[in-house]
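Novice: generate coordinates for the sequence data below:
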Amino acid sequence: MASDHRRFVIAPTLILHKISIYENIFIIENFVAMTIHNALVWEELMAQAKYRQFLAGTSFIALATLGSQVAYAQNAPAQESEEFSGFEEITITASRRAVTLQDTALSVTAINPEEFSVNGLTKLRDVIDFAPGVHYAGGGLPTGNTITMRGVSQAGRASTVGIYLDDVPLGSSNSFAAGPSLHFDALSGDVERVELIKGPQGTLYGSSSMGGVVRYITKDPSSNGFEGNVKADLSATKEGGFNTNFSGRISSPIIKDKLGISVAGYHEHFDGFIDRIAASPTGAAVDVDSFNRYGIYAKMTANPTENLSGNFLFVHTDVETSGANTVVIQGPPYEPVNGPYSTDEGENDLNDEFTLYAGTLIYDFGWGDFTSSTSYQDRVNSNAADLVATFGSLIELLSGGAPGSVTSAPFTGLIKTERFVQEIRLTSKENQSFEWSIGGIYSDEDSSNIQRLEGFPSGFLALDVDLGSGVEEFALFGNGTYYLNDNFDVTVGARLAWIDSAVSLIDGPGLIVANLPETSSSDTVDTYSFTARYRPNPDLSLYARVASGYRPENANLPLLDASGNNAAPAIIATDTLWSYEVGAKGALADSKVNYDMALWYIDWSNLQVVTFVNGASTGGNANSDVTAYGFEGSLSVQVSDGFQLISSLSYSHSTLDDDETAGFGALAGENMHLLPEWTASIRGTYDFPLTDKVDGFVNAGVRYVGSKDTGYEGGVGEDGTTITPLIANFPIEDYVTANVSFGIRIGSVTASIYARNIFDKYAFTGGSARPLVGFTRATANVLQPRTVGAVFKVDF
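Specialist: This next block holds a predicted model:
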């Protein structure tokens, strides 16, 4: 990076067992006190910049907390130490078969959204920090954020993490449809379970799943009669206002054992906490990052015959907001320019609508199952903003105007993506001898990206783009598992994909991008996986896995430099990676202790990246490979009847192998951006009886997110030349945040109060800095301040 006094100001890219009540209260207070104490210790150590040494022993915090509770249980009176059961066995479908979590030879974190909703944690970002090996970066809005897994940075415009709703791939694998930032958050929807599947899943889940997959499993309609629930979540955020989240669900069989239906919905208003300063292009305003969102889920299941079953799913969601969670940064030291919760950006009206129709048919042949999944999805994302702070100087350069002459730069954008997917597969029955699955998938997506940028008062038109793009893919896949004996098996998987992409562009002024008649590209990609699993006893599963993943080739968008020449490559080539992983999953003490750990190594080649010219951006490929390695682990302990502790720890080291000069500009050895090396968490849940008819509960959690770089430093390369980064770096410091909730259950009624970020920690959750014309502008996303609320739920 240049001088330490260089100003950085982020430009958006254009394009326990039963005891007395008194003893219960004592344990609750003791548990909460330990949780708060641990959080305070974490914060003090972080402030002293000792996090590296401390993190090496973060698991001891969980063990120390656990040890004190186990010691209490061991020293408790004999009549209070009755036997209690361990964790229930969890069945997941990450491998496209119903297998217990312990026996799945993949690193998977299974999340029940209901466990988090009583804490006011109702978004995907709220629960990801409790999952090892997964990271969420960005602001508080439901859009405009990124998910990464392990060391696979979101370096390009095509996603590195796949999103699935049941068997349906969501979003875009196109480089020009904002796929990474428009991922689908279904945590408030009619979802039974979320599976975070880590590591490349190219053979099972296809392209753009090279880091892993987020898979939502929807709830089936009731087969036992009419049922439902209603829930209200009311809260207030410091520095902000009053928030509401209402949801409900009804479900009923229409024909017993033959036909059932469920309908669920939610409506959320978040009041925001970022204020706009008077000097912004659209004047002063408060809580500009507020948003409204709602969603509707409807599902029908049918079993017309003994062998034939099917379901139909309809989903519609909508988000509206008039601002973003961003503050302007300058440094070093890097501090907000206008105050901790203030922005100079103008009003940004954003609307995001998503609609999905999906149907699945399953026929049981006796020896195997035939599955057909058909889906159509439509997403429309539009926004309008005044971007004079970001692009005013660029417009002055293009128009020949004097510095400061452009006082307003209205921008409008529209991204529309339609995608049709048809998948069929034939899967053998479980037989503990040789199990197999074969299938094919066809995907066809078309996107429009329309952008317009003007400069006032002159009315200078800088950009008027109509960008059309598409990706068509056909793939065949298969895998087979051979059981050498009852305890040892091997699985081999393969996928062959044929991919066609196209892009065309029309720009009226032709000053930033050039007109481009339709240009197409074709590619063939093969991916593989090899897994060996050994189960020395029913309570231990060991596995080794080698797998590959990819993002598909795309025709590229031309971008003009100052001389009017195209500075972008014609093709964004396929990037690929190979992952090598060993893991262990097991249970101890009659399933009262569960553990899951994995070591992994990744070799990533030809990574797709975003490149910049005069503040505008397009795609390309880096000329350096990336090496990443790390570990992740989780430990769950059933301390006593009703009392659970769940902790996690992960480490990820992801760096460039060589000097990078083709894309973003960086030196060999620099860290990939927006990837924290360390993350850790511990959460506890305690359910206890208050009376014969009233149960109480307390939940608490502490999360640690390590420091990360937002860009690259650059400097003198290996050949002696100076490398200037196109994504400049300002480091984001590590932080600790904690939440707690208390509640009661009376029959079918649940009520709780909660506090999120109870110490009101101020921290950045994401950010970026990159050169524009004559300066570098940096912005950061802010961690949501302390939020206190209450949840009231009735089941019927």
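Novice: rest of the way, CA atoms for contacts and neighbours
Specialist: Fine.
Novice: so which residue is dead centre in the protein?
Specialist: When the chain is reduced to its mean C-alpha position, the nearest residue by C-alpha atoms, centre = their mean turns out to be residue 147, at 3.3 Å.
Novice: any idea what sits nearest that residue, other than its immediate chain neighbours?
Specialist: residue 136 (4.7 Å; C-alpha to C-alpha, 6 or more residues apart in numbering).
Novice: I have a second one here; can you model it like the first so I can compare?
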Amino acid sequence: MSLLLAPALAVAQSSSDPATASSAPLPAGNAVSQTRNATTLGEVIVTANRRREPSREVPMHVNTVSAQTLQQLGARTLSDYASYQPGVFFASQGGTGEGEVIMRGVSTGNQTSPTVSVYIDDVPVGGSTVYASAATFLFDAALMDLDHVEFLYGPQGTLYGAGSMGGLIKYVTNKPDTSDFSGSAGFDISHTQQAGMNYTERATANLPLLRDVAALRVSAFDQHSAGVYRAVGEAPAEGADRTHTKGVRVQLQVDPTDRLSFNLSAMAQKIAADGLSMADYSLTTGQPISGGPYNRRLNHREPFTQTLQLYAFRASYDFGWANLDWISSYQNFVNRSVQDYPDAFLALLNVLGPVFGVDRQLSTLYVDSGYDVHKASQEVRLTSRKGARFDWLVGAWFNRENLWEQYSLLGAQLPPPGIYRLLGQQVRAGFTEYAGYGDLTWHVTPQWDIAGGVRASGNSQHLSNVEDGPVAGSPGGFHEHMVSDDITKMLTVSYRPDKTRSYYMRASTGYRPGGLQAPVNSTILGPNANAKNTFGADSLTSYELGYKGSHLDGTISLGVDAYDIEWHNLQLYTYTLGNTIIQNAGNARIDGLELQSSFTPGHWRINASAAYTHARTLDARPELGIASGAPLPYSARQTATLDTRYNFHLAGDAAYAGAVLRLSSRRHAGFANDSSDPDFRLPGMGQLDLDAGVVLSHGASVDIYLRNALDRHAPVGTLNSEAINFLASVGGPMLVQLTTPRTLGVSVNLPF
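Specialist: This is a model prediction of the structure:
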């Protein structure tokens, strides 16, 4: 099977081209075959620039991967989706729904807020700020009625605003069809070594209500994943990270006239995990320390739930000369987690407890936290038609987020029973963002384009806190408020000498807003002189050169780009025993080279993509343990993916067999001498996935996959918790996530 890592690099071929005919001998009605075997640059439509256009006309690095392809590979989470994209990394914070995405090395490890935004169609999902723990809790969409996933590389600040410094991931859904009834049902069954059985059921129905005028589309799924990790100690359990994800999506499409359309959608998804997908490792030796590579010593269970309810309304009107879009959304994004603190931390607390008022010995210590984000957004956008001389786009954006956080540091006292609260926190925060943006493209000649864009943003924030307990850093309460503004810009020059080649130069900027933090009045080890009530925005400027082209009548397609990123005023966490603060700490630089290629000789398709990323600090900060030239966390110097597929017939039915090889050089999980974010070295690794499938004459498909076929057990991420990482730096366990063991599965889809 072909993963479509590079289909957006070829140019559409004529149906009369013999090469196309020989490479696509499958039935015309076979949508799977057509998508994977004949998709070319001219046919890949993306929305990266907020308008539907061929990928070849987008002057930036954009990758697309179909949801159908991911489903047939057995990919179930954002970590899986990202792993096929060189230069993209998912840093897990504990499992499905917990983690952050890094693109082009734009990461400081334990991040304050995201550097990659996540969208569903035109709606941003999840929190935007540190108060919502937005760099820890990331919406992890299951493949529920998705058409494809777009990966937009590099800063996207002009069209997508704050938090898209490294790039953007967009889930693009299937829209209701007002012309015909259709639907599908399917299931997925797999077995993971050392874990057990996984299974998924899914169904979708498209129901025309009034032919060519209105339709309703409904989809639902239920997904169970066996737990891989084993808890030992006071709270033993097999499959301690067992996960259940379920969801439903409903969309209503109404097209009263040829010019006017309405789309109303509602979706809900819930992730419920029994515990973290983390194991105990030694920071110094890099080896497991609790009896096995997937073992974790626990005194208290660690359930996690993530719930998203999202409602969106879109109205579009075509004036002829331009299209007006009105997009409203409301979402409730709730994350609740429990995290056990290891024995070493508990022992340290029992020794130091009397110093700051803990008057009893404790047998367990854990955090119980909940984050409830209510977010409403409104966008109005006017987009011109493609013109002979000029194209333009203007828009206005408004976003309001309100957060309620409840945080408790709890312990079971000795002798039991009894729960002792060391710290209780109730936080209320607000973030309001407003922006105006626009871009203009001048078609200087049929070959040359010049485009420029700007976005002016402002935000107001407030933060209030009520805190008590013997280890409270700000006992009592406080209330703070701030207002700030930012401007992002974009300039591109494109040259298309013909329909098969495109060259571009692009300069763009992005930023993360600054924010508020608690005024630290007391700590366990004394006051922190660097603590301030605010921290500033960090920003970056990216310069990119690229080429997209097709050769030998479309048999070979190639895309290559080089970029240079200047990152200023990095936002960093600093942890000392008793409080956590955010500081702005110097500058960084990232240079990179990315390659995508596709070769389609006859029945074969061979896709290869690679990325070289050199991400490092420019300034030494000895007080933070950061040296000049230190590698930025979670940035592999070299990554690559090789995907091969062969199409054939099996008893008269269309069939395929393929393999995907994923390679990565070593990465750093933190900075070498930083106790707040210690450096656990993640080794270089390679994973091989195999798959094969057949599409039967009546349209049903059966796909078999073998993920991690060589059963490699390699660390791929660490838990970025300030307290845990501080403890690891003084000898405690480092919490590490490993690759999922070998998984054999079958996916069946039945259209109707």
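Novice: picking up where we left off before, what's the residue nearest to the centre of the first structure aligned with over in the second structure?
Specialist: In the second structure, the residue matched to residue 147 of the first structure (TM-score structural alignment) is residue 101.
Novice: map residue 239 of the second structure onto the first structure.
Specialist: So residue 239 of the second structure corresponds to residue 287, using TM-score structural alignment.
Novice: mind checking the SS state of the match of residue 147 of the first structure?
Specialist: strand (DSSP: H, G, I helix; E, B strand; the rest coil).
Novice: isn't it right up against residue 87?
Specialist: No. Between residue 101 of the second structure and residue 87 there is no contact under C-alpha atoms under 8 Å: 10.6 Å.
Novice: how about the helices in the second structure?
Specialist: Applying DSSP state H to the second structure gives helices spanning 18-23, 31-38, 67-73, 78-83, 157-160, 343-352, 722-729.
Novice: isn't residue 153 of the second structure right up against residue 164?
Specialist: No. Residue 153 of the second structure lies out of contact with residue 164 (C-alpha under 8 Å); the separation is 9.4 Å.
Novice: ok, those two, which is more surrounded?
Specialist: Remark: of residue 153 of the second structure and residue 164, residue 164 carries more neighbours, 27 against 22, as counted by other C-alpha atoms under 10 Å.
Novice: which ones are touching that one?
Specialist: Residues counted as contacts of residue 164 of the second structure (C-alpha atoms under 8 Å, 6 or more residues apart in numbering) are 114, 115, 116, 117, 155, 156, 157, 510, 511, 512.
Novice: and residue 481 of the second structure, what's its match in the first structure?
Specialist: Using TM-score structural alignment, the partner of residue 481 of the second structure in the first structure is residue 520.
Novice: ugh, wrong one, residue 494 of the second structure
Specialist: Using TM-score structural alignment, residue 494 of the second structure lines up with residue 533 in the first structure.
Novice: quickly note the distance from that match to residue 652 of the first structure.
Specialist: 24 Å (C-alpha to C-alpha, to the nearest Å).
Novice: contacts only, for the spatially closest residue to residue 293 of the first structure that is not a sequence neighbour.
Specialist: Leaving aside its chain neighbours, residue 293 of the first structure sits nearest to residue 319 (4.3 Å; criterion: C-alpha to C-alpha, 6+ apart). Contact analysis of residue 319 of the first structure by C-alpha under 8 Å, 6+ apart lists 142, 291, 292, 293, 294, 350, 351, 352, 353.
Novice: how far away is the fifth one from residue 186 of the first structure?
Specialist: Distance, residue 294 of the first structure to residue 186 of the first structure, by C-alpha to C-alpha: 11 Å.
Novice: in the second structure, which residues correspond to stretch 113-122 of the first structure?
Specialist: With TM-score structural alignment as the criterion, stretch 113-122 of the first structure aligns to 67-76.
Novice: what residues does the matching stretch touch?
Specialist: Contacts to stretch 67-76 of the second structure, defined as C-alpha under 8 Å, 6+ apart, come from residues 2-4, 81, 142-143, 146-149, 691, 703-705, 707, 745, 747.
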